[in-house]
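I would like the atomic coordinates for the input below:
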Amino acid sequence: MWSRIPLLRLILPYIAGVLMAYGQGLEANNYLLWIAAIPLMAGGIFYGILFSYRSRWLYGSFIILFMFLSGLFFTGKKESSRKMILSEVPSGEHMYLCSLDETFEMRARSCRGKVRVISVCDSLGWHEMHADMMLYTEQDSSLLSVPAGTYLLISADLRELRSPANPAEFDYKEYLARKGIFHSAYLKKGQWQISDHAAGFDLLRLADGIRQSLLAKLRANGIRGKYFGISSALLLGEDSQLDADIRDVYARAGAMHILCVSGLHVGVIFLVLNFMFGILKRIRVGKLLLPVLLMACIWSYALITGLAPPVVRASCMISFFILGNALGRHKNVYNTLAASAILMLLFDPYVLFGAGFQLSYTAVLGIISLQKPISNLLYFRYKLTNSIWSITSVSIAAQLGTFPVLLYYFHQFPLYSLLTNLIVIPLSSLIIYAGILLFMMPASSIAAEAASWIFLKLIGIMDAGVSLVDRIPYGMLEGIYVDLPMAILIGLIICCFSAFLIGKQKLFLIAGLMSLMVFSAHRLNSNYLRQGQKIFIVYSIRGHSAYDIIQGSSHTFMADSSILASEGKLDYSIKPFWLEKGLDAPQICLLPDTKIPNITGSRIVIWQDKFPHCHPPRERLKLDYLILRGDCPFDPEDVFQWFDPGLVIIDSSVPPWVKAPERDYRFWDVRKNGAFLKD
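The predicted structure is shown next:
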């Protein structure tokens, strides 16, 4: 088995090297690793040629070590470039020449786009600079029409992205850092303008222009509103037109993967192209021309969709399949999968840590490993029922593969996704076929009207089906906390039991049972530790007050009325911490009309008024924590004349113009330092 999948054996030590370098924060500012790796590689080849067959393990060991060092090196280079970018960005406001990489999208209170800094102007004049950043501006609808590749001249103070302000909050800073983005800037009107800098040929700008013209064609054919958002996301990967309600419905029904261009879409495009160019197989030159045309079209489609990571991954996989077929080599799908992964990890080792990368590859691994055994469990006489079972077996295999990853990142699982996939997989394929046909038809023609009518009907049927599944009660299993060790153990359990059911080898059964025992022990230990937890936390949510007193799995949550009414802020900043700590539904107390319960044994006072002008008491009130909230101007001397606190906590409802003393250990400003947590 292992001898037939050499690339899979190569990728494992490479991934180990990536994990080692990332976990230890190793840098590669020099070529010492390669100086060590090249002799090792040469030594391996020397031993492989001159020595006997019995010494083949030594050659293999050299190759494994070389791949491990390669993983260390490429990841270390990424870490080195990251620190170099952070060091070369000047402080303060400067002029920057930027190229727009991703078009602006409208958000609740701003517009957001991704730009690439080309040069900066400082006291010495203009000079080159290379950095990516997120650019935020005041809401301006004119920015939405600025195409990718446009040069912008901005006056901005680049700020390093902030770490999460609350425990268990999504780490947006690390998420962007893995994409090479470390800074952001906010611009007001008058701080930016479109530059007349001579723009040469830009492939991204060309691709964005094609994408915008295709979107315009959808609008010209009467596709509007909700259906426009669904069709633009499904066909072109343009999800900015999808509103939150559509996303929620499709996520609860387990159909969110349909609304982003992924392997399914690229696979359908490949089948269409293979059918269209199939005639080339009959001619001699065609056998050479066909793979070139197929790969050119596949990557052109990937470019038009904005080189979204799922499309790039799928395009890599299919390209290796096409190449292997053209060369007449034996095609092992595990080798093809490993080759595409190695290629992506060589370009960017950090993609390994992305949820999308992990979901894509675990889904494909699940399908190629488990779909056939699952499908063989049942046989139906009729073709229709066999087709339904075939789609179901693909869905089951993909879900088994992605199950631990889904639980680890999203803490939820759609229970009716098998039913949803029976609807969306065949219909989405038909929608892609109809969409291609619509794009090929001349505008305002009878054929275009017919194609758009079919296209809209198909989208309407799919949307109605997804909405129907969403209305079935108990469709989403939520609030499942799985940490990294548990996710790995769940994956091992699935792999071992699946291997046992397929191969009937007792070793896999024993390994699966041992993994299950370790998982159960880890779960019991986590629950035991949670029962003894006592935590006091002041959250950091701009403009709001929110505190938690936690004892075991019970807790009292104190907050102002506005944060309690904002489900989005609770879901993003607070509920992940509740989930991590295994907390029950909270007892809610409304600020300011509440007193902090004495659960932790600490003496805590919330102060939101001005300090009185009368003489302070002779004996100050001794406290563990004094929390200042609301619009309460204060002076440090006033605080310590009336109270004797161990720590003064300034919560995030205090306006920004009320400053805390600098470098005073007696103050904790959650606006600046993030949430305060005492356990």
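
Please make it C-alpha for all contacts and neighbour counts, starting now.
Will do.

hmm, who's touching stretch 583-590?
Stretch 583-590 is contacted from outside by Gly552, Ser553, Ser554, His555, Thr556, Phe557, Met558, Ala559, Asp560, Ser561, using CA atoms under 8 Å, 6 or more residues apart in numbering.

Quick check: end-to-end length of it?
19 Å (CA to CA, to the nearest Å).

Over to stretch 536-555?
End-to-end span of stretch 536-555 (CA to CA): 10 Å.

before we move on, what SS does Arg284 have?
What DSSP: H, G, I helix; E, B strand; the rest coil gives for Arg284 is coil.

how many neighbours does it have?
9 (other CA atoms under 10 Å).

One more sequence to fold, the one below, so I can look at both together:
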Amino acid sequence: MNPRHIPFLRLFLPWALGIIAGAWLNQPIPGLGIGLVLSGFVLLAMVRQKFAYRFRWVFGVLVTTTLLGAGYWHVVVHDERQQSDHFSRICPQAEMFCGTVYDSPSKGATLKVPLRLHAAGRADETLQACSGHVLLFVEITPKSEQLHYGDRLWVRAPIRAVQPLKNPHAFDYRRYLHFQNIHFQAFVKASSFEVRATGFGQPLWRAAYRWRDQLLEMLRTHFPERDAYAVASALLLGYKEDLSDELRASYADTGSMHALAVSGMHVGLLYVALLYVLNRIPGRGPARRWAETGFVLLGIWTFTFVTGATPSVLRASVMFTAFILGKAIRRQASVWNILGASAFLLLLFNPYLLFEAGFQLSYSAVAGIVFFYPQFQKITPPLPKWAVEGWKILLIGVAAQLGTLPLSLYYFHQFPVYFWLAGWVVVLGGAVFLWGGFLLIILHALAPGISDGLGWCLFQLIRWMNHTIQAIQQLPGSVLSGIWLEACAAILLTLLIWLLPWAITIKKPKPLLAALGLLTLFSGTYAMQKFGQLQQKKLILYHTSRHILFDSFAGEKRFSWTDSLNYRQEQFAAQTHRWASGIRESVVLETGFKNPYLFWQPPYLQFFEKKLAVVGRQPRANDRAGPPVTVDVLILHGNPNIYIDECLQRFPCTLVVFAASNSKRRVERWKADCRAQNIAFYDVGEKGAWELVLPN
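Below you'll find the predicted structure:
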């Protein structure tokens, strides 16, 4: 790969590093904007001059520095909170506001409605013009289900900052929303909002969402079963709101979730279908070539907007656009250069895309295919003709899996063992369905009678795909879960995966030594992580509403107790932290449990040398009466109607911990009592999980 053939990839790297630095520091640098403008003028002047060859590095250094600074500046100013008219600056205690729905609402336990504010205030008469985004959690009613993109709302509800992470290693929802440029939220009752007007927003997006809703309605008529409809709408339109948790798990555990996110495969199949139609229309010459180019681009970008313009489909559409335009002007560009150019342009539009898992996985998969697939082809023995296409699908799947392996382990902590088997199902079945789905859309409008027959065939195809994927999920050892990879280890593994095959291919000692050095670092990082897990001694009280859950970790053993928390809630609160702690053996504590380092006899818990008292919703008789028992920590949970004074008389301690299952009003009363007696306290509901770490 000649560096001269990949200028955009070389420009993308400092640009992306600048964005990463800006997002990490998130602090404006005074004078940076002026410096970038001056740097731009200097670069323009240098382009017009001829320098000696030995000074060529000066221009390169200046370009790199400018791109680093530009990336930093771009991501900092992209943050909505940097705007001078942001509502948090003008009216930080806003309880009444007006705004426009700027994205399609999504349904869960509540309806999530992203709102772009135009005015906010404490009351109607004090509304002030402002900007900013708020995520509304709206009570689901027939009224709220009628909300659409472009609706202008009047809302009465207090705006609150998005809460930080409450449990260690859990999904950081605040970080996720930050990279959606949302930092505030409001919980809205059905009676607390009104639709004042409709039809606002971008006309292109309004049309795209309207078309999507019409197509979803069409799919409902042809796919009567919920799971079949959910997969059909995800495959054809990228709409995943109706996927059940069980179906998501089946596709995720088999490494097939990418098929349900509209991506390069979908755009590529659409491109092939459009070319198939155009090649049957007679005509030649430049006019025909450009008309064909325009028609294909129109089809691809219409599909892109109807499916919601997700990062994966945007990447694919930009890449195909560059490829198609290059073909039209009879020029072929390097795939690596197209990758760099498309990523550069997308980050110019939205720098936060760089931190989305979908964006990273999409580009990693394509890069893996471009890099590894040709290497696999070179070592493939001659095959019979009937096996060639199936073998290609297998190699492409393995190449994509290699490219995304570090990210998949880092984000999802599991590896689908039978991804190669499921790949044949979703690629072949998905291709047939997509081509059939495009035809179904046309026939549904022109020949409804014929479309019913095609719809029935596609319905049976989707049912077969779902049953096959679920059968693969049930195979022994179908998924390796609980794999924990820290960010540093993920970076080292990424470098190792790319460098080692390249070093072996070019057969030069220096790259091979570098790869071996990376392998040593990666092994050392893993060894240090494992050593820390073997030596750990800690107790953690998780943030769980209305219930209590705590874990005691001793090496690779875990001892847990909860009052009545169901399995799903327990997994949500604690599973990722347990994986991060390297647990291999788990024990559920029962009354009277005792071993050399833990004793549990409610309300008493002793963990190594630390003594705790755990007092709950219905205190036992000996929780209130009896001789004082000195403990290190007193934990109150379940909102017991007791006073701190009587607790301290029974359990003298130096720290009181309030679990998240207590009411805020009662916790505030307890805090006041603790302050009066000069007793330290910790509020799990406010600060998140409480952790007690003992020295080794």
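
And the TM-score between them?
Once superposed, the chains reach a TM-score of 0.93 (TM-score structural alignment, normalised by the length of the first structure), with 672 aligned residues with a CA RMSD of 2.6 Å.

that older thread, adding distance to Pro404 of the first structure, write the contacts of stretch 583-590 of the first structure out as JSON lines.
Shown next, in JSON lines, are these (distance: CA to CA, whole Å):
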{"residue": "Gly552", "distance to Pro404 of the first structure": "27"}
{"residue": "Ser553", "distance to Pro404 of the first structure": "25"}
{"residue": "Ser554", "distance to Pro404 of the first structure": "28"}
{"residue": "His555", "distance to Pro404 of the first structure": "29"}
{"residue": "Thr556", "distance to Pro404 of the first structure": "31"}
{"residue": "Phe557", "distance to Pro404 of the first structure": "31"}
{"residue": "Met558", "distance to Pro404 of the first structure": "34"}
{"residue": "Ala559", "distance to Pro404 of the first structure": "34"}
{"residue": "Asp560", "distance to Pro404 of the first structure": "37"}
{"residue": "Ser561", "distance to Pro404 of the first structure": "37"}
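
can you give me the strands in the stretch 51-200 of the second structure?
All strands of the stretch 51-200 of the second structure, identified by DSSP state E, counting those that start in this stretch, fall at 96-101, 106-107, 111-121, 128-129, 133-138, 152-156, 160-161, 184-188, 193-197.

sorry, that was for the stretch 351-500 of the first structure
412-414, 476-478.

Run through the neighbouring helices and strands of the first one.
Using 3 or more CA pairs under 8 Å, 6 or more residues apart in numbering; DSSP states H and E as the contact criterion, the secondary-structure elements in contact with strand 412-414 of the first structure are helix 244-253, helix 383-410, strand 476-478.

so the last one aligns onto which residues of the second structure?
Mapped onto the second structure using TM-score structural alignment, strand 476-478 of the first structure covers residues 479-481.

and what of the second one?
The counterpart of helix 383-410 of the first structure in the second structure, counting by TM-score structural alignment, spans residues 385-412.

Out of the strands of the stretch 51-200 of the second structure, which gets nearest to Gln535 of the second structure?
Within the strands of the stretch 51-200 of the second structure, the stretch nearest Gln535 of the second structure is strand 160-161; the backing value is 37.9 Å (CA to CA).

compared with the first structure, how much does the closest one deviate?
By mean CA distance after the TM-score superposition for the first structure, the fitted strand 160-161 of the second structure averages 1.1 Å away from its aligned residues in the first structure.

Run the chain-centre distance for that strand.
21 Å (CA atoms, centre = their mean, to the nearest Å).

do stretch 46-64 of the second structure as well
Using CA atoms, centre = their mean, the offset of stretch 46-64 of the second structure from its chain centre is 41 Å.

For that stretch, what is the spacing between the initial and final residues?
Start to finish, the residues bounding stretch 46-64 of the second structure are 14 Å apart (CA to CA).

Next, the buried residues of that stretch.
Buried positions in stretch 46-64 of the second structure, judged by neighbour count with 16 or more other CA atoms under 10 Å: Val63, Thr64.

separation between Ile367 of the first structure and Ala398 of the first structure?
Separation of Ile367 of the first structure from Ala398 of the first structure (CA to CA) stands at 5 Å.

Which one's more surrounded, the two?
Ala398 (24 against 21).

so who does the residue nearest to that one when sequence neighbours are not counted touch?
In space, and not counting its chain neighbours, Ala398 of the first structure is closest to Ala363: 4.5 Å by CA to CA, 6 or more residues apart in numbering. Shown in contact with Ala363 of the first structure (CA under 8 Å, 6+ apart): Ala397, Ala398, Gln399, Leu400, Gly401, Thr402.
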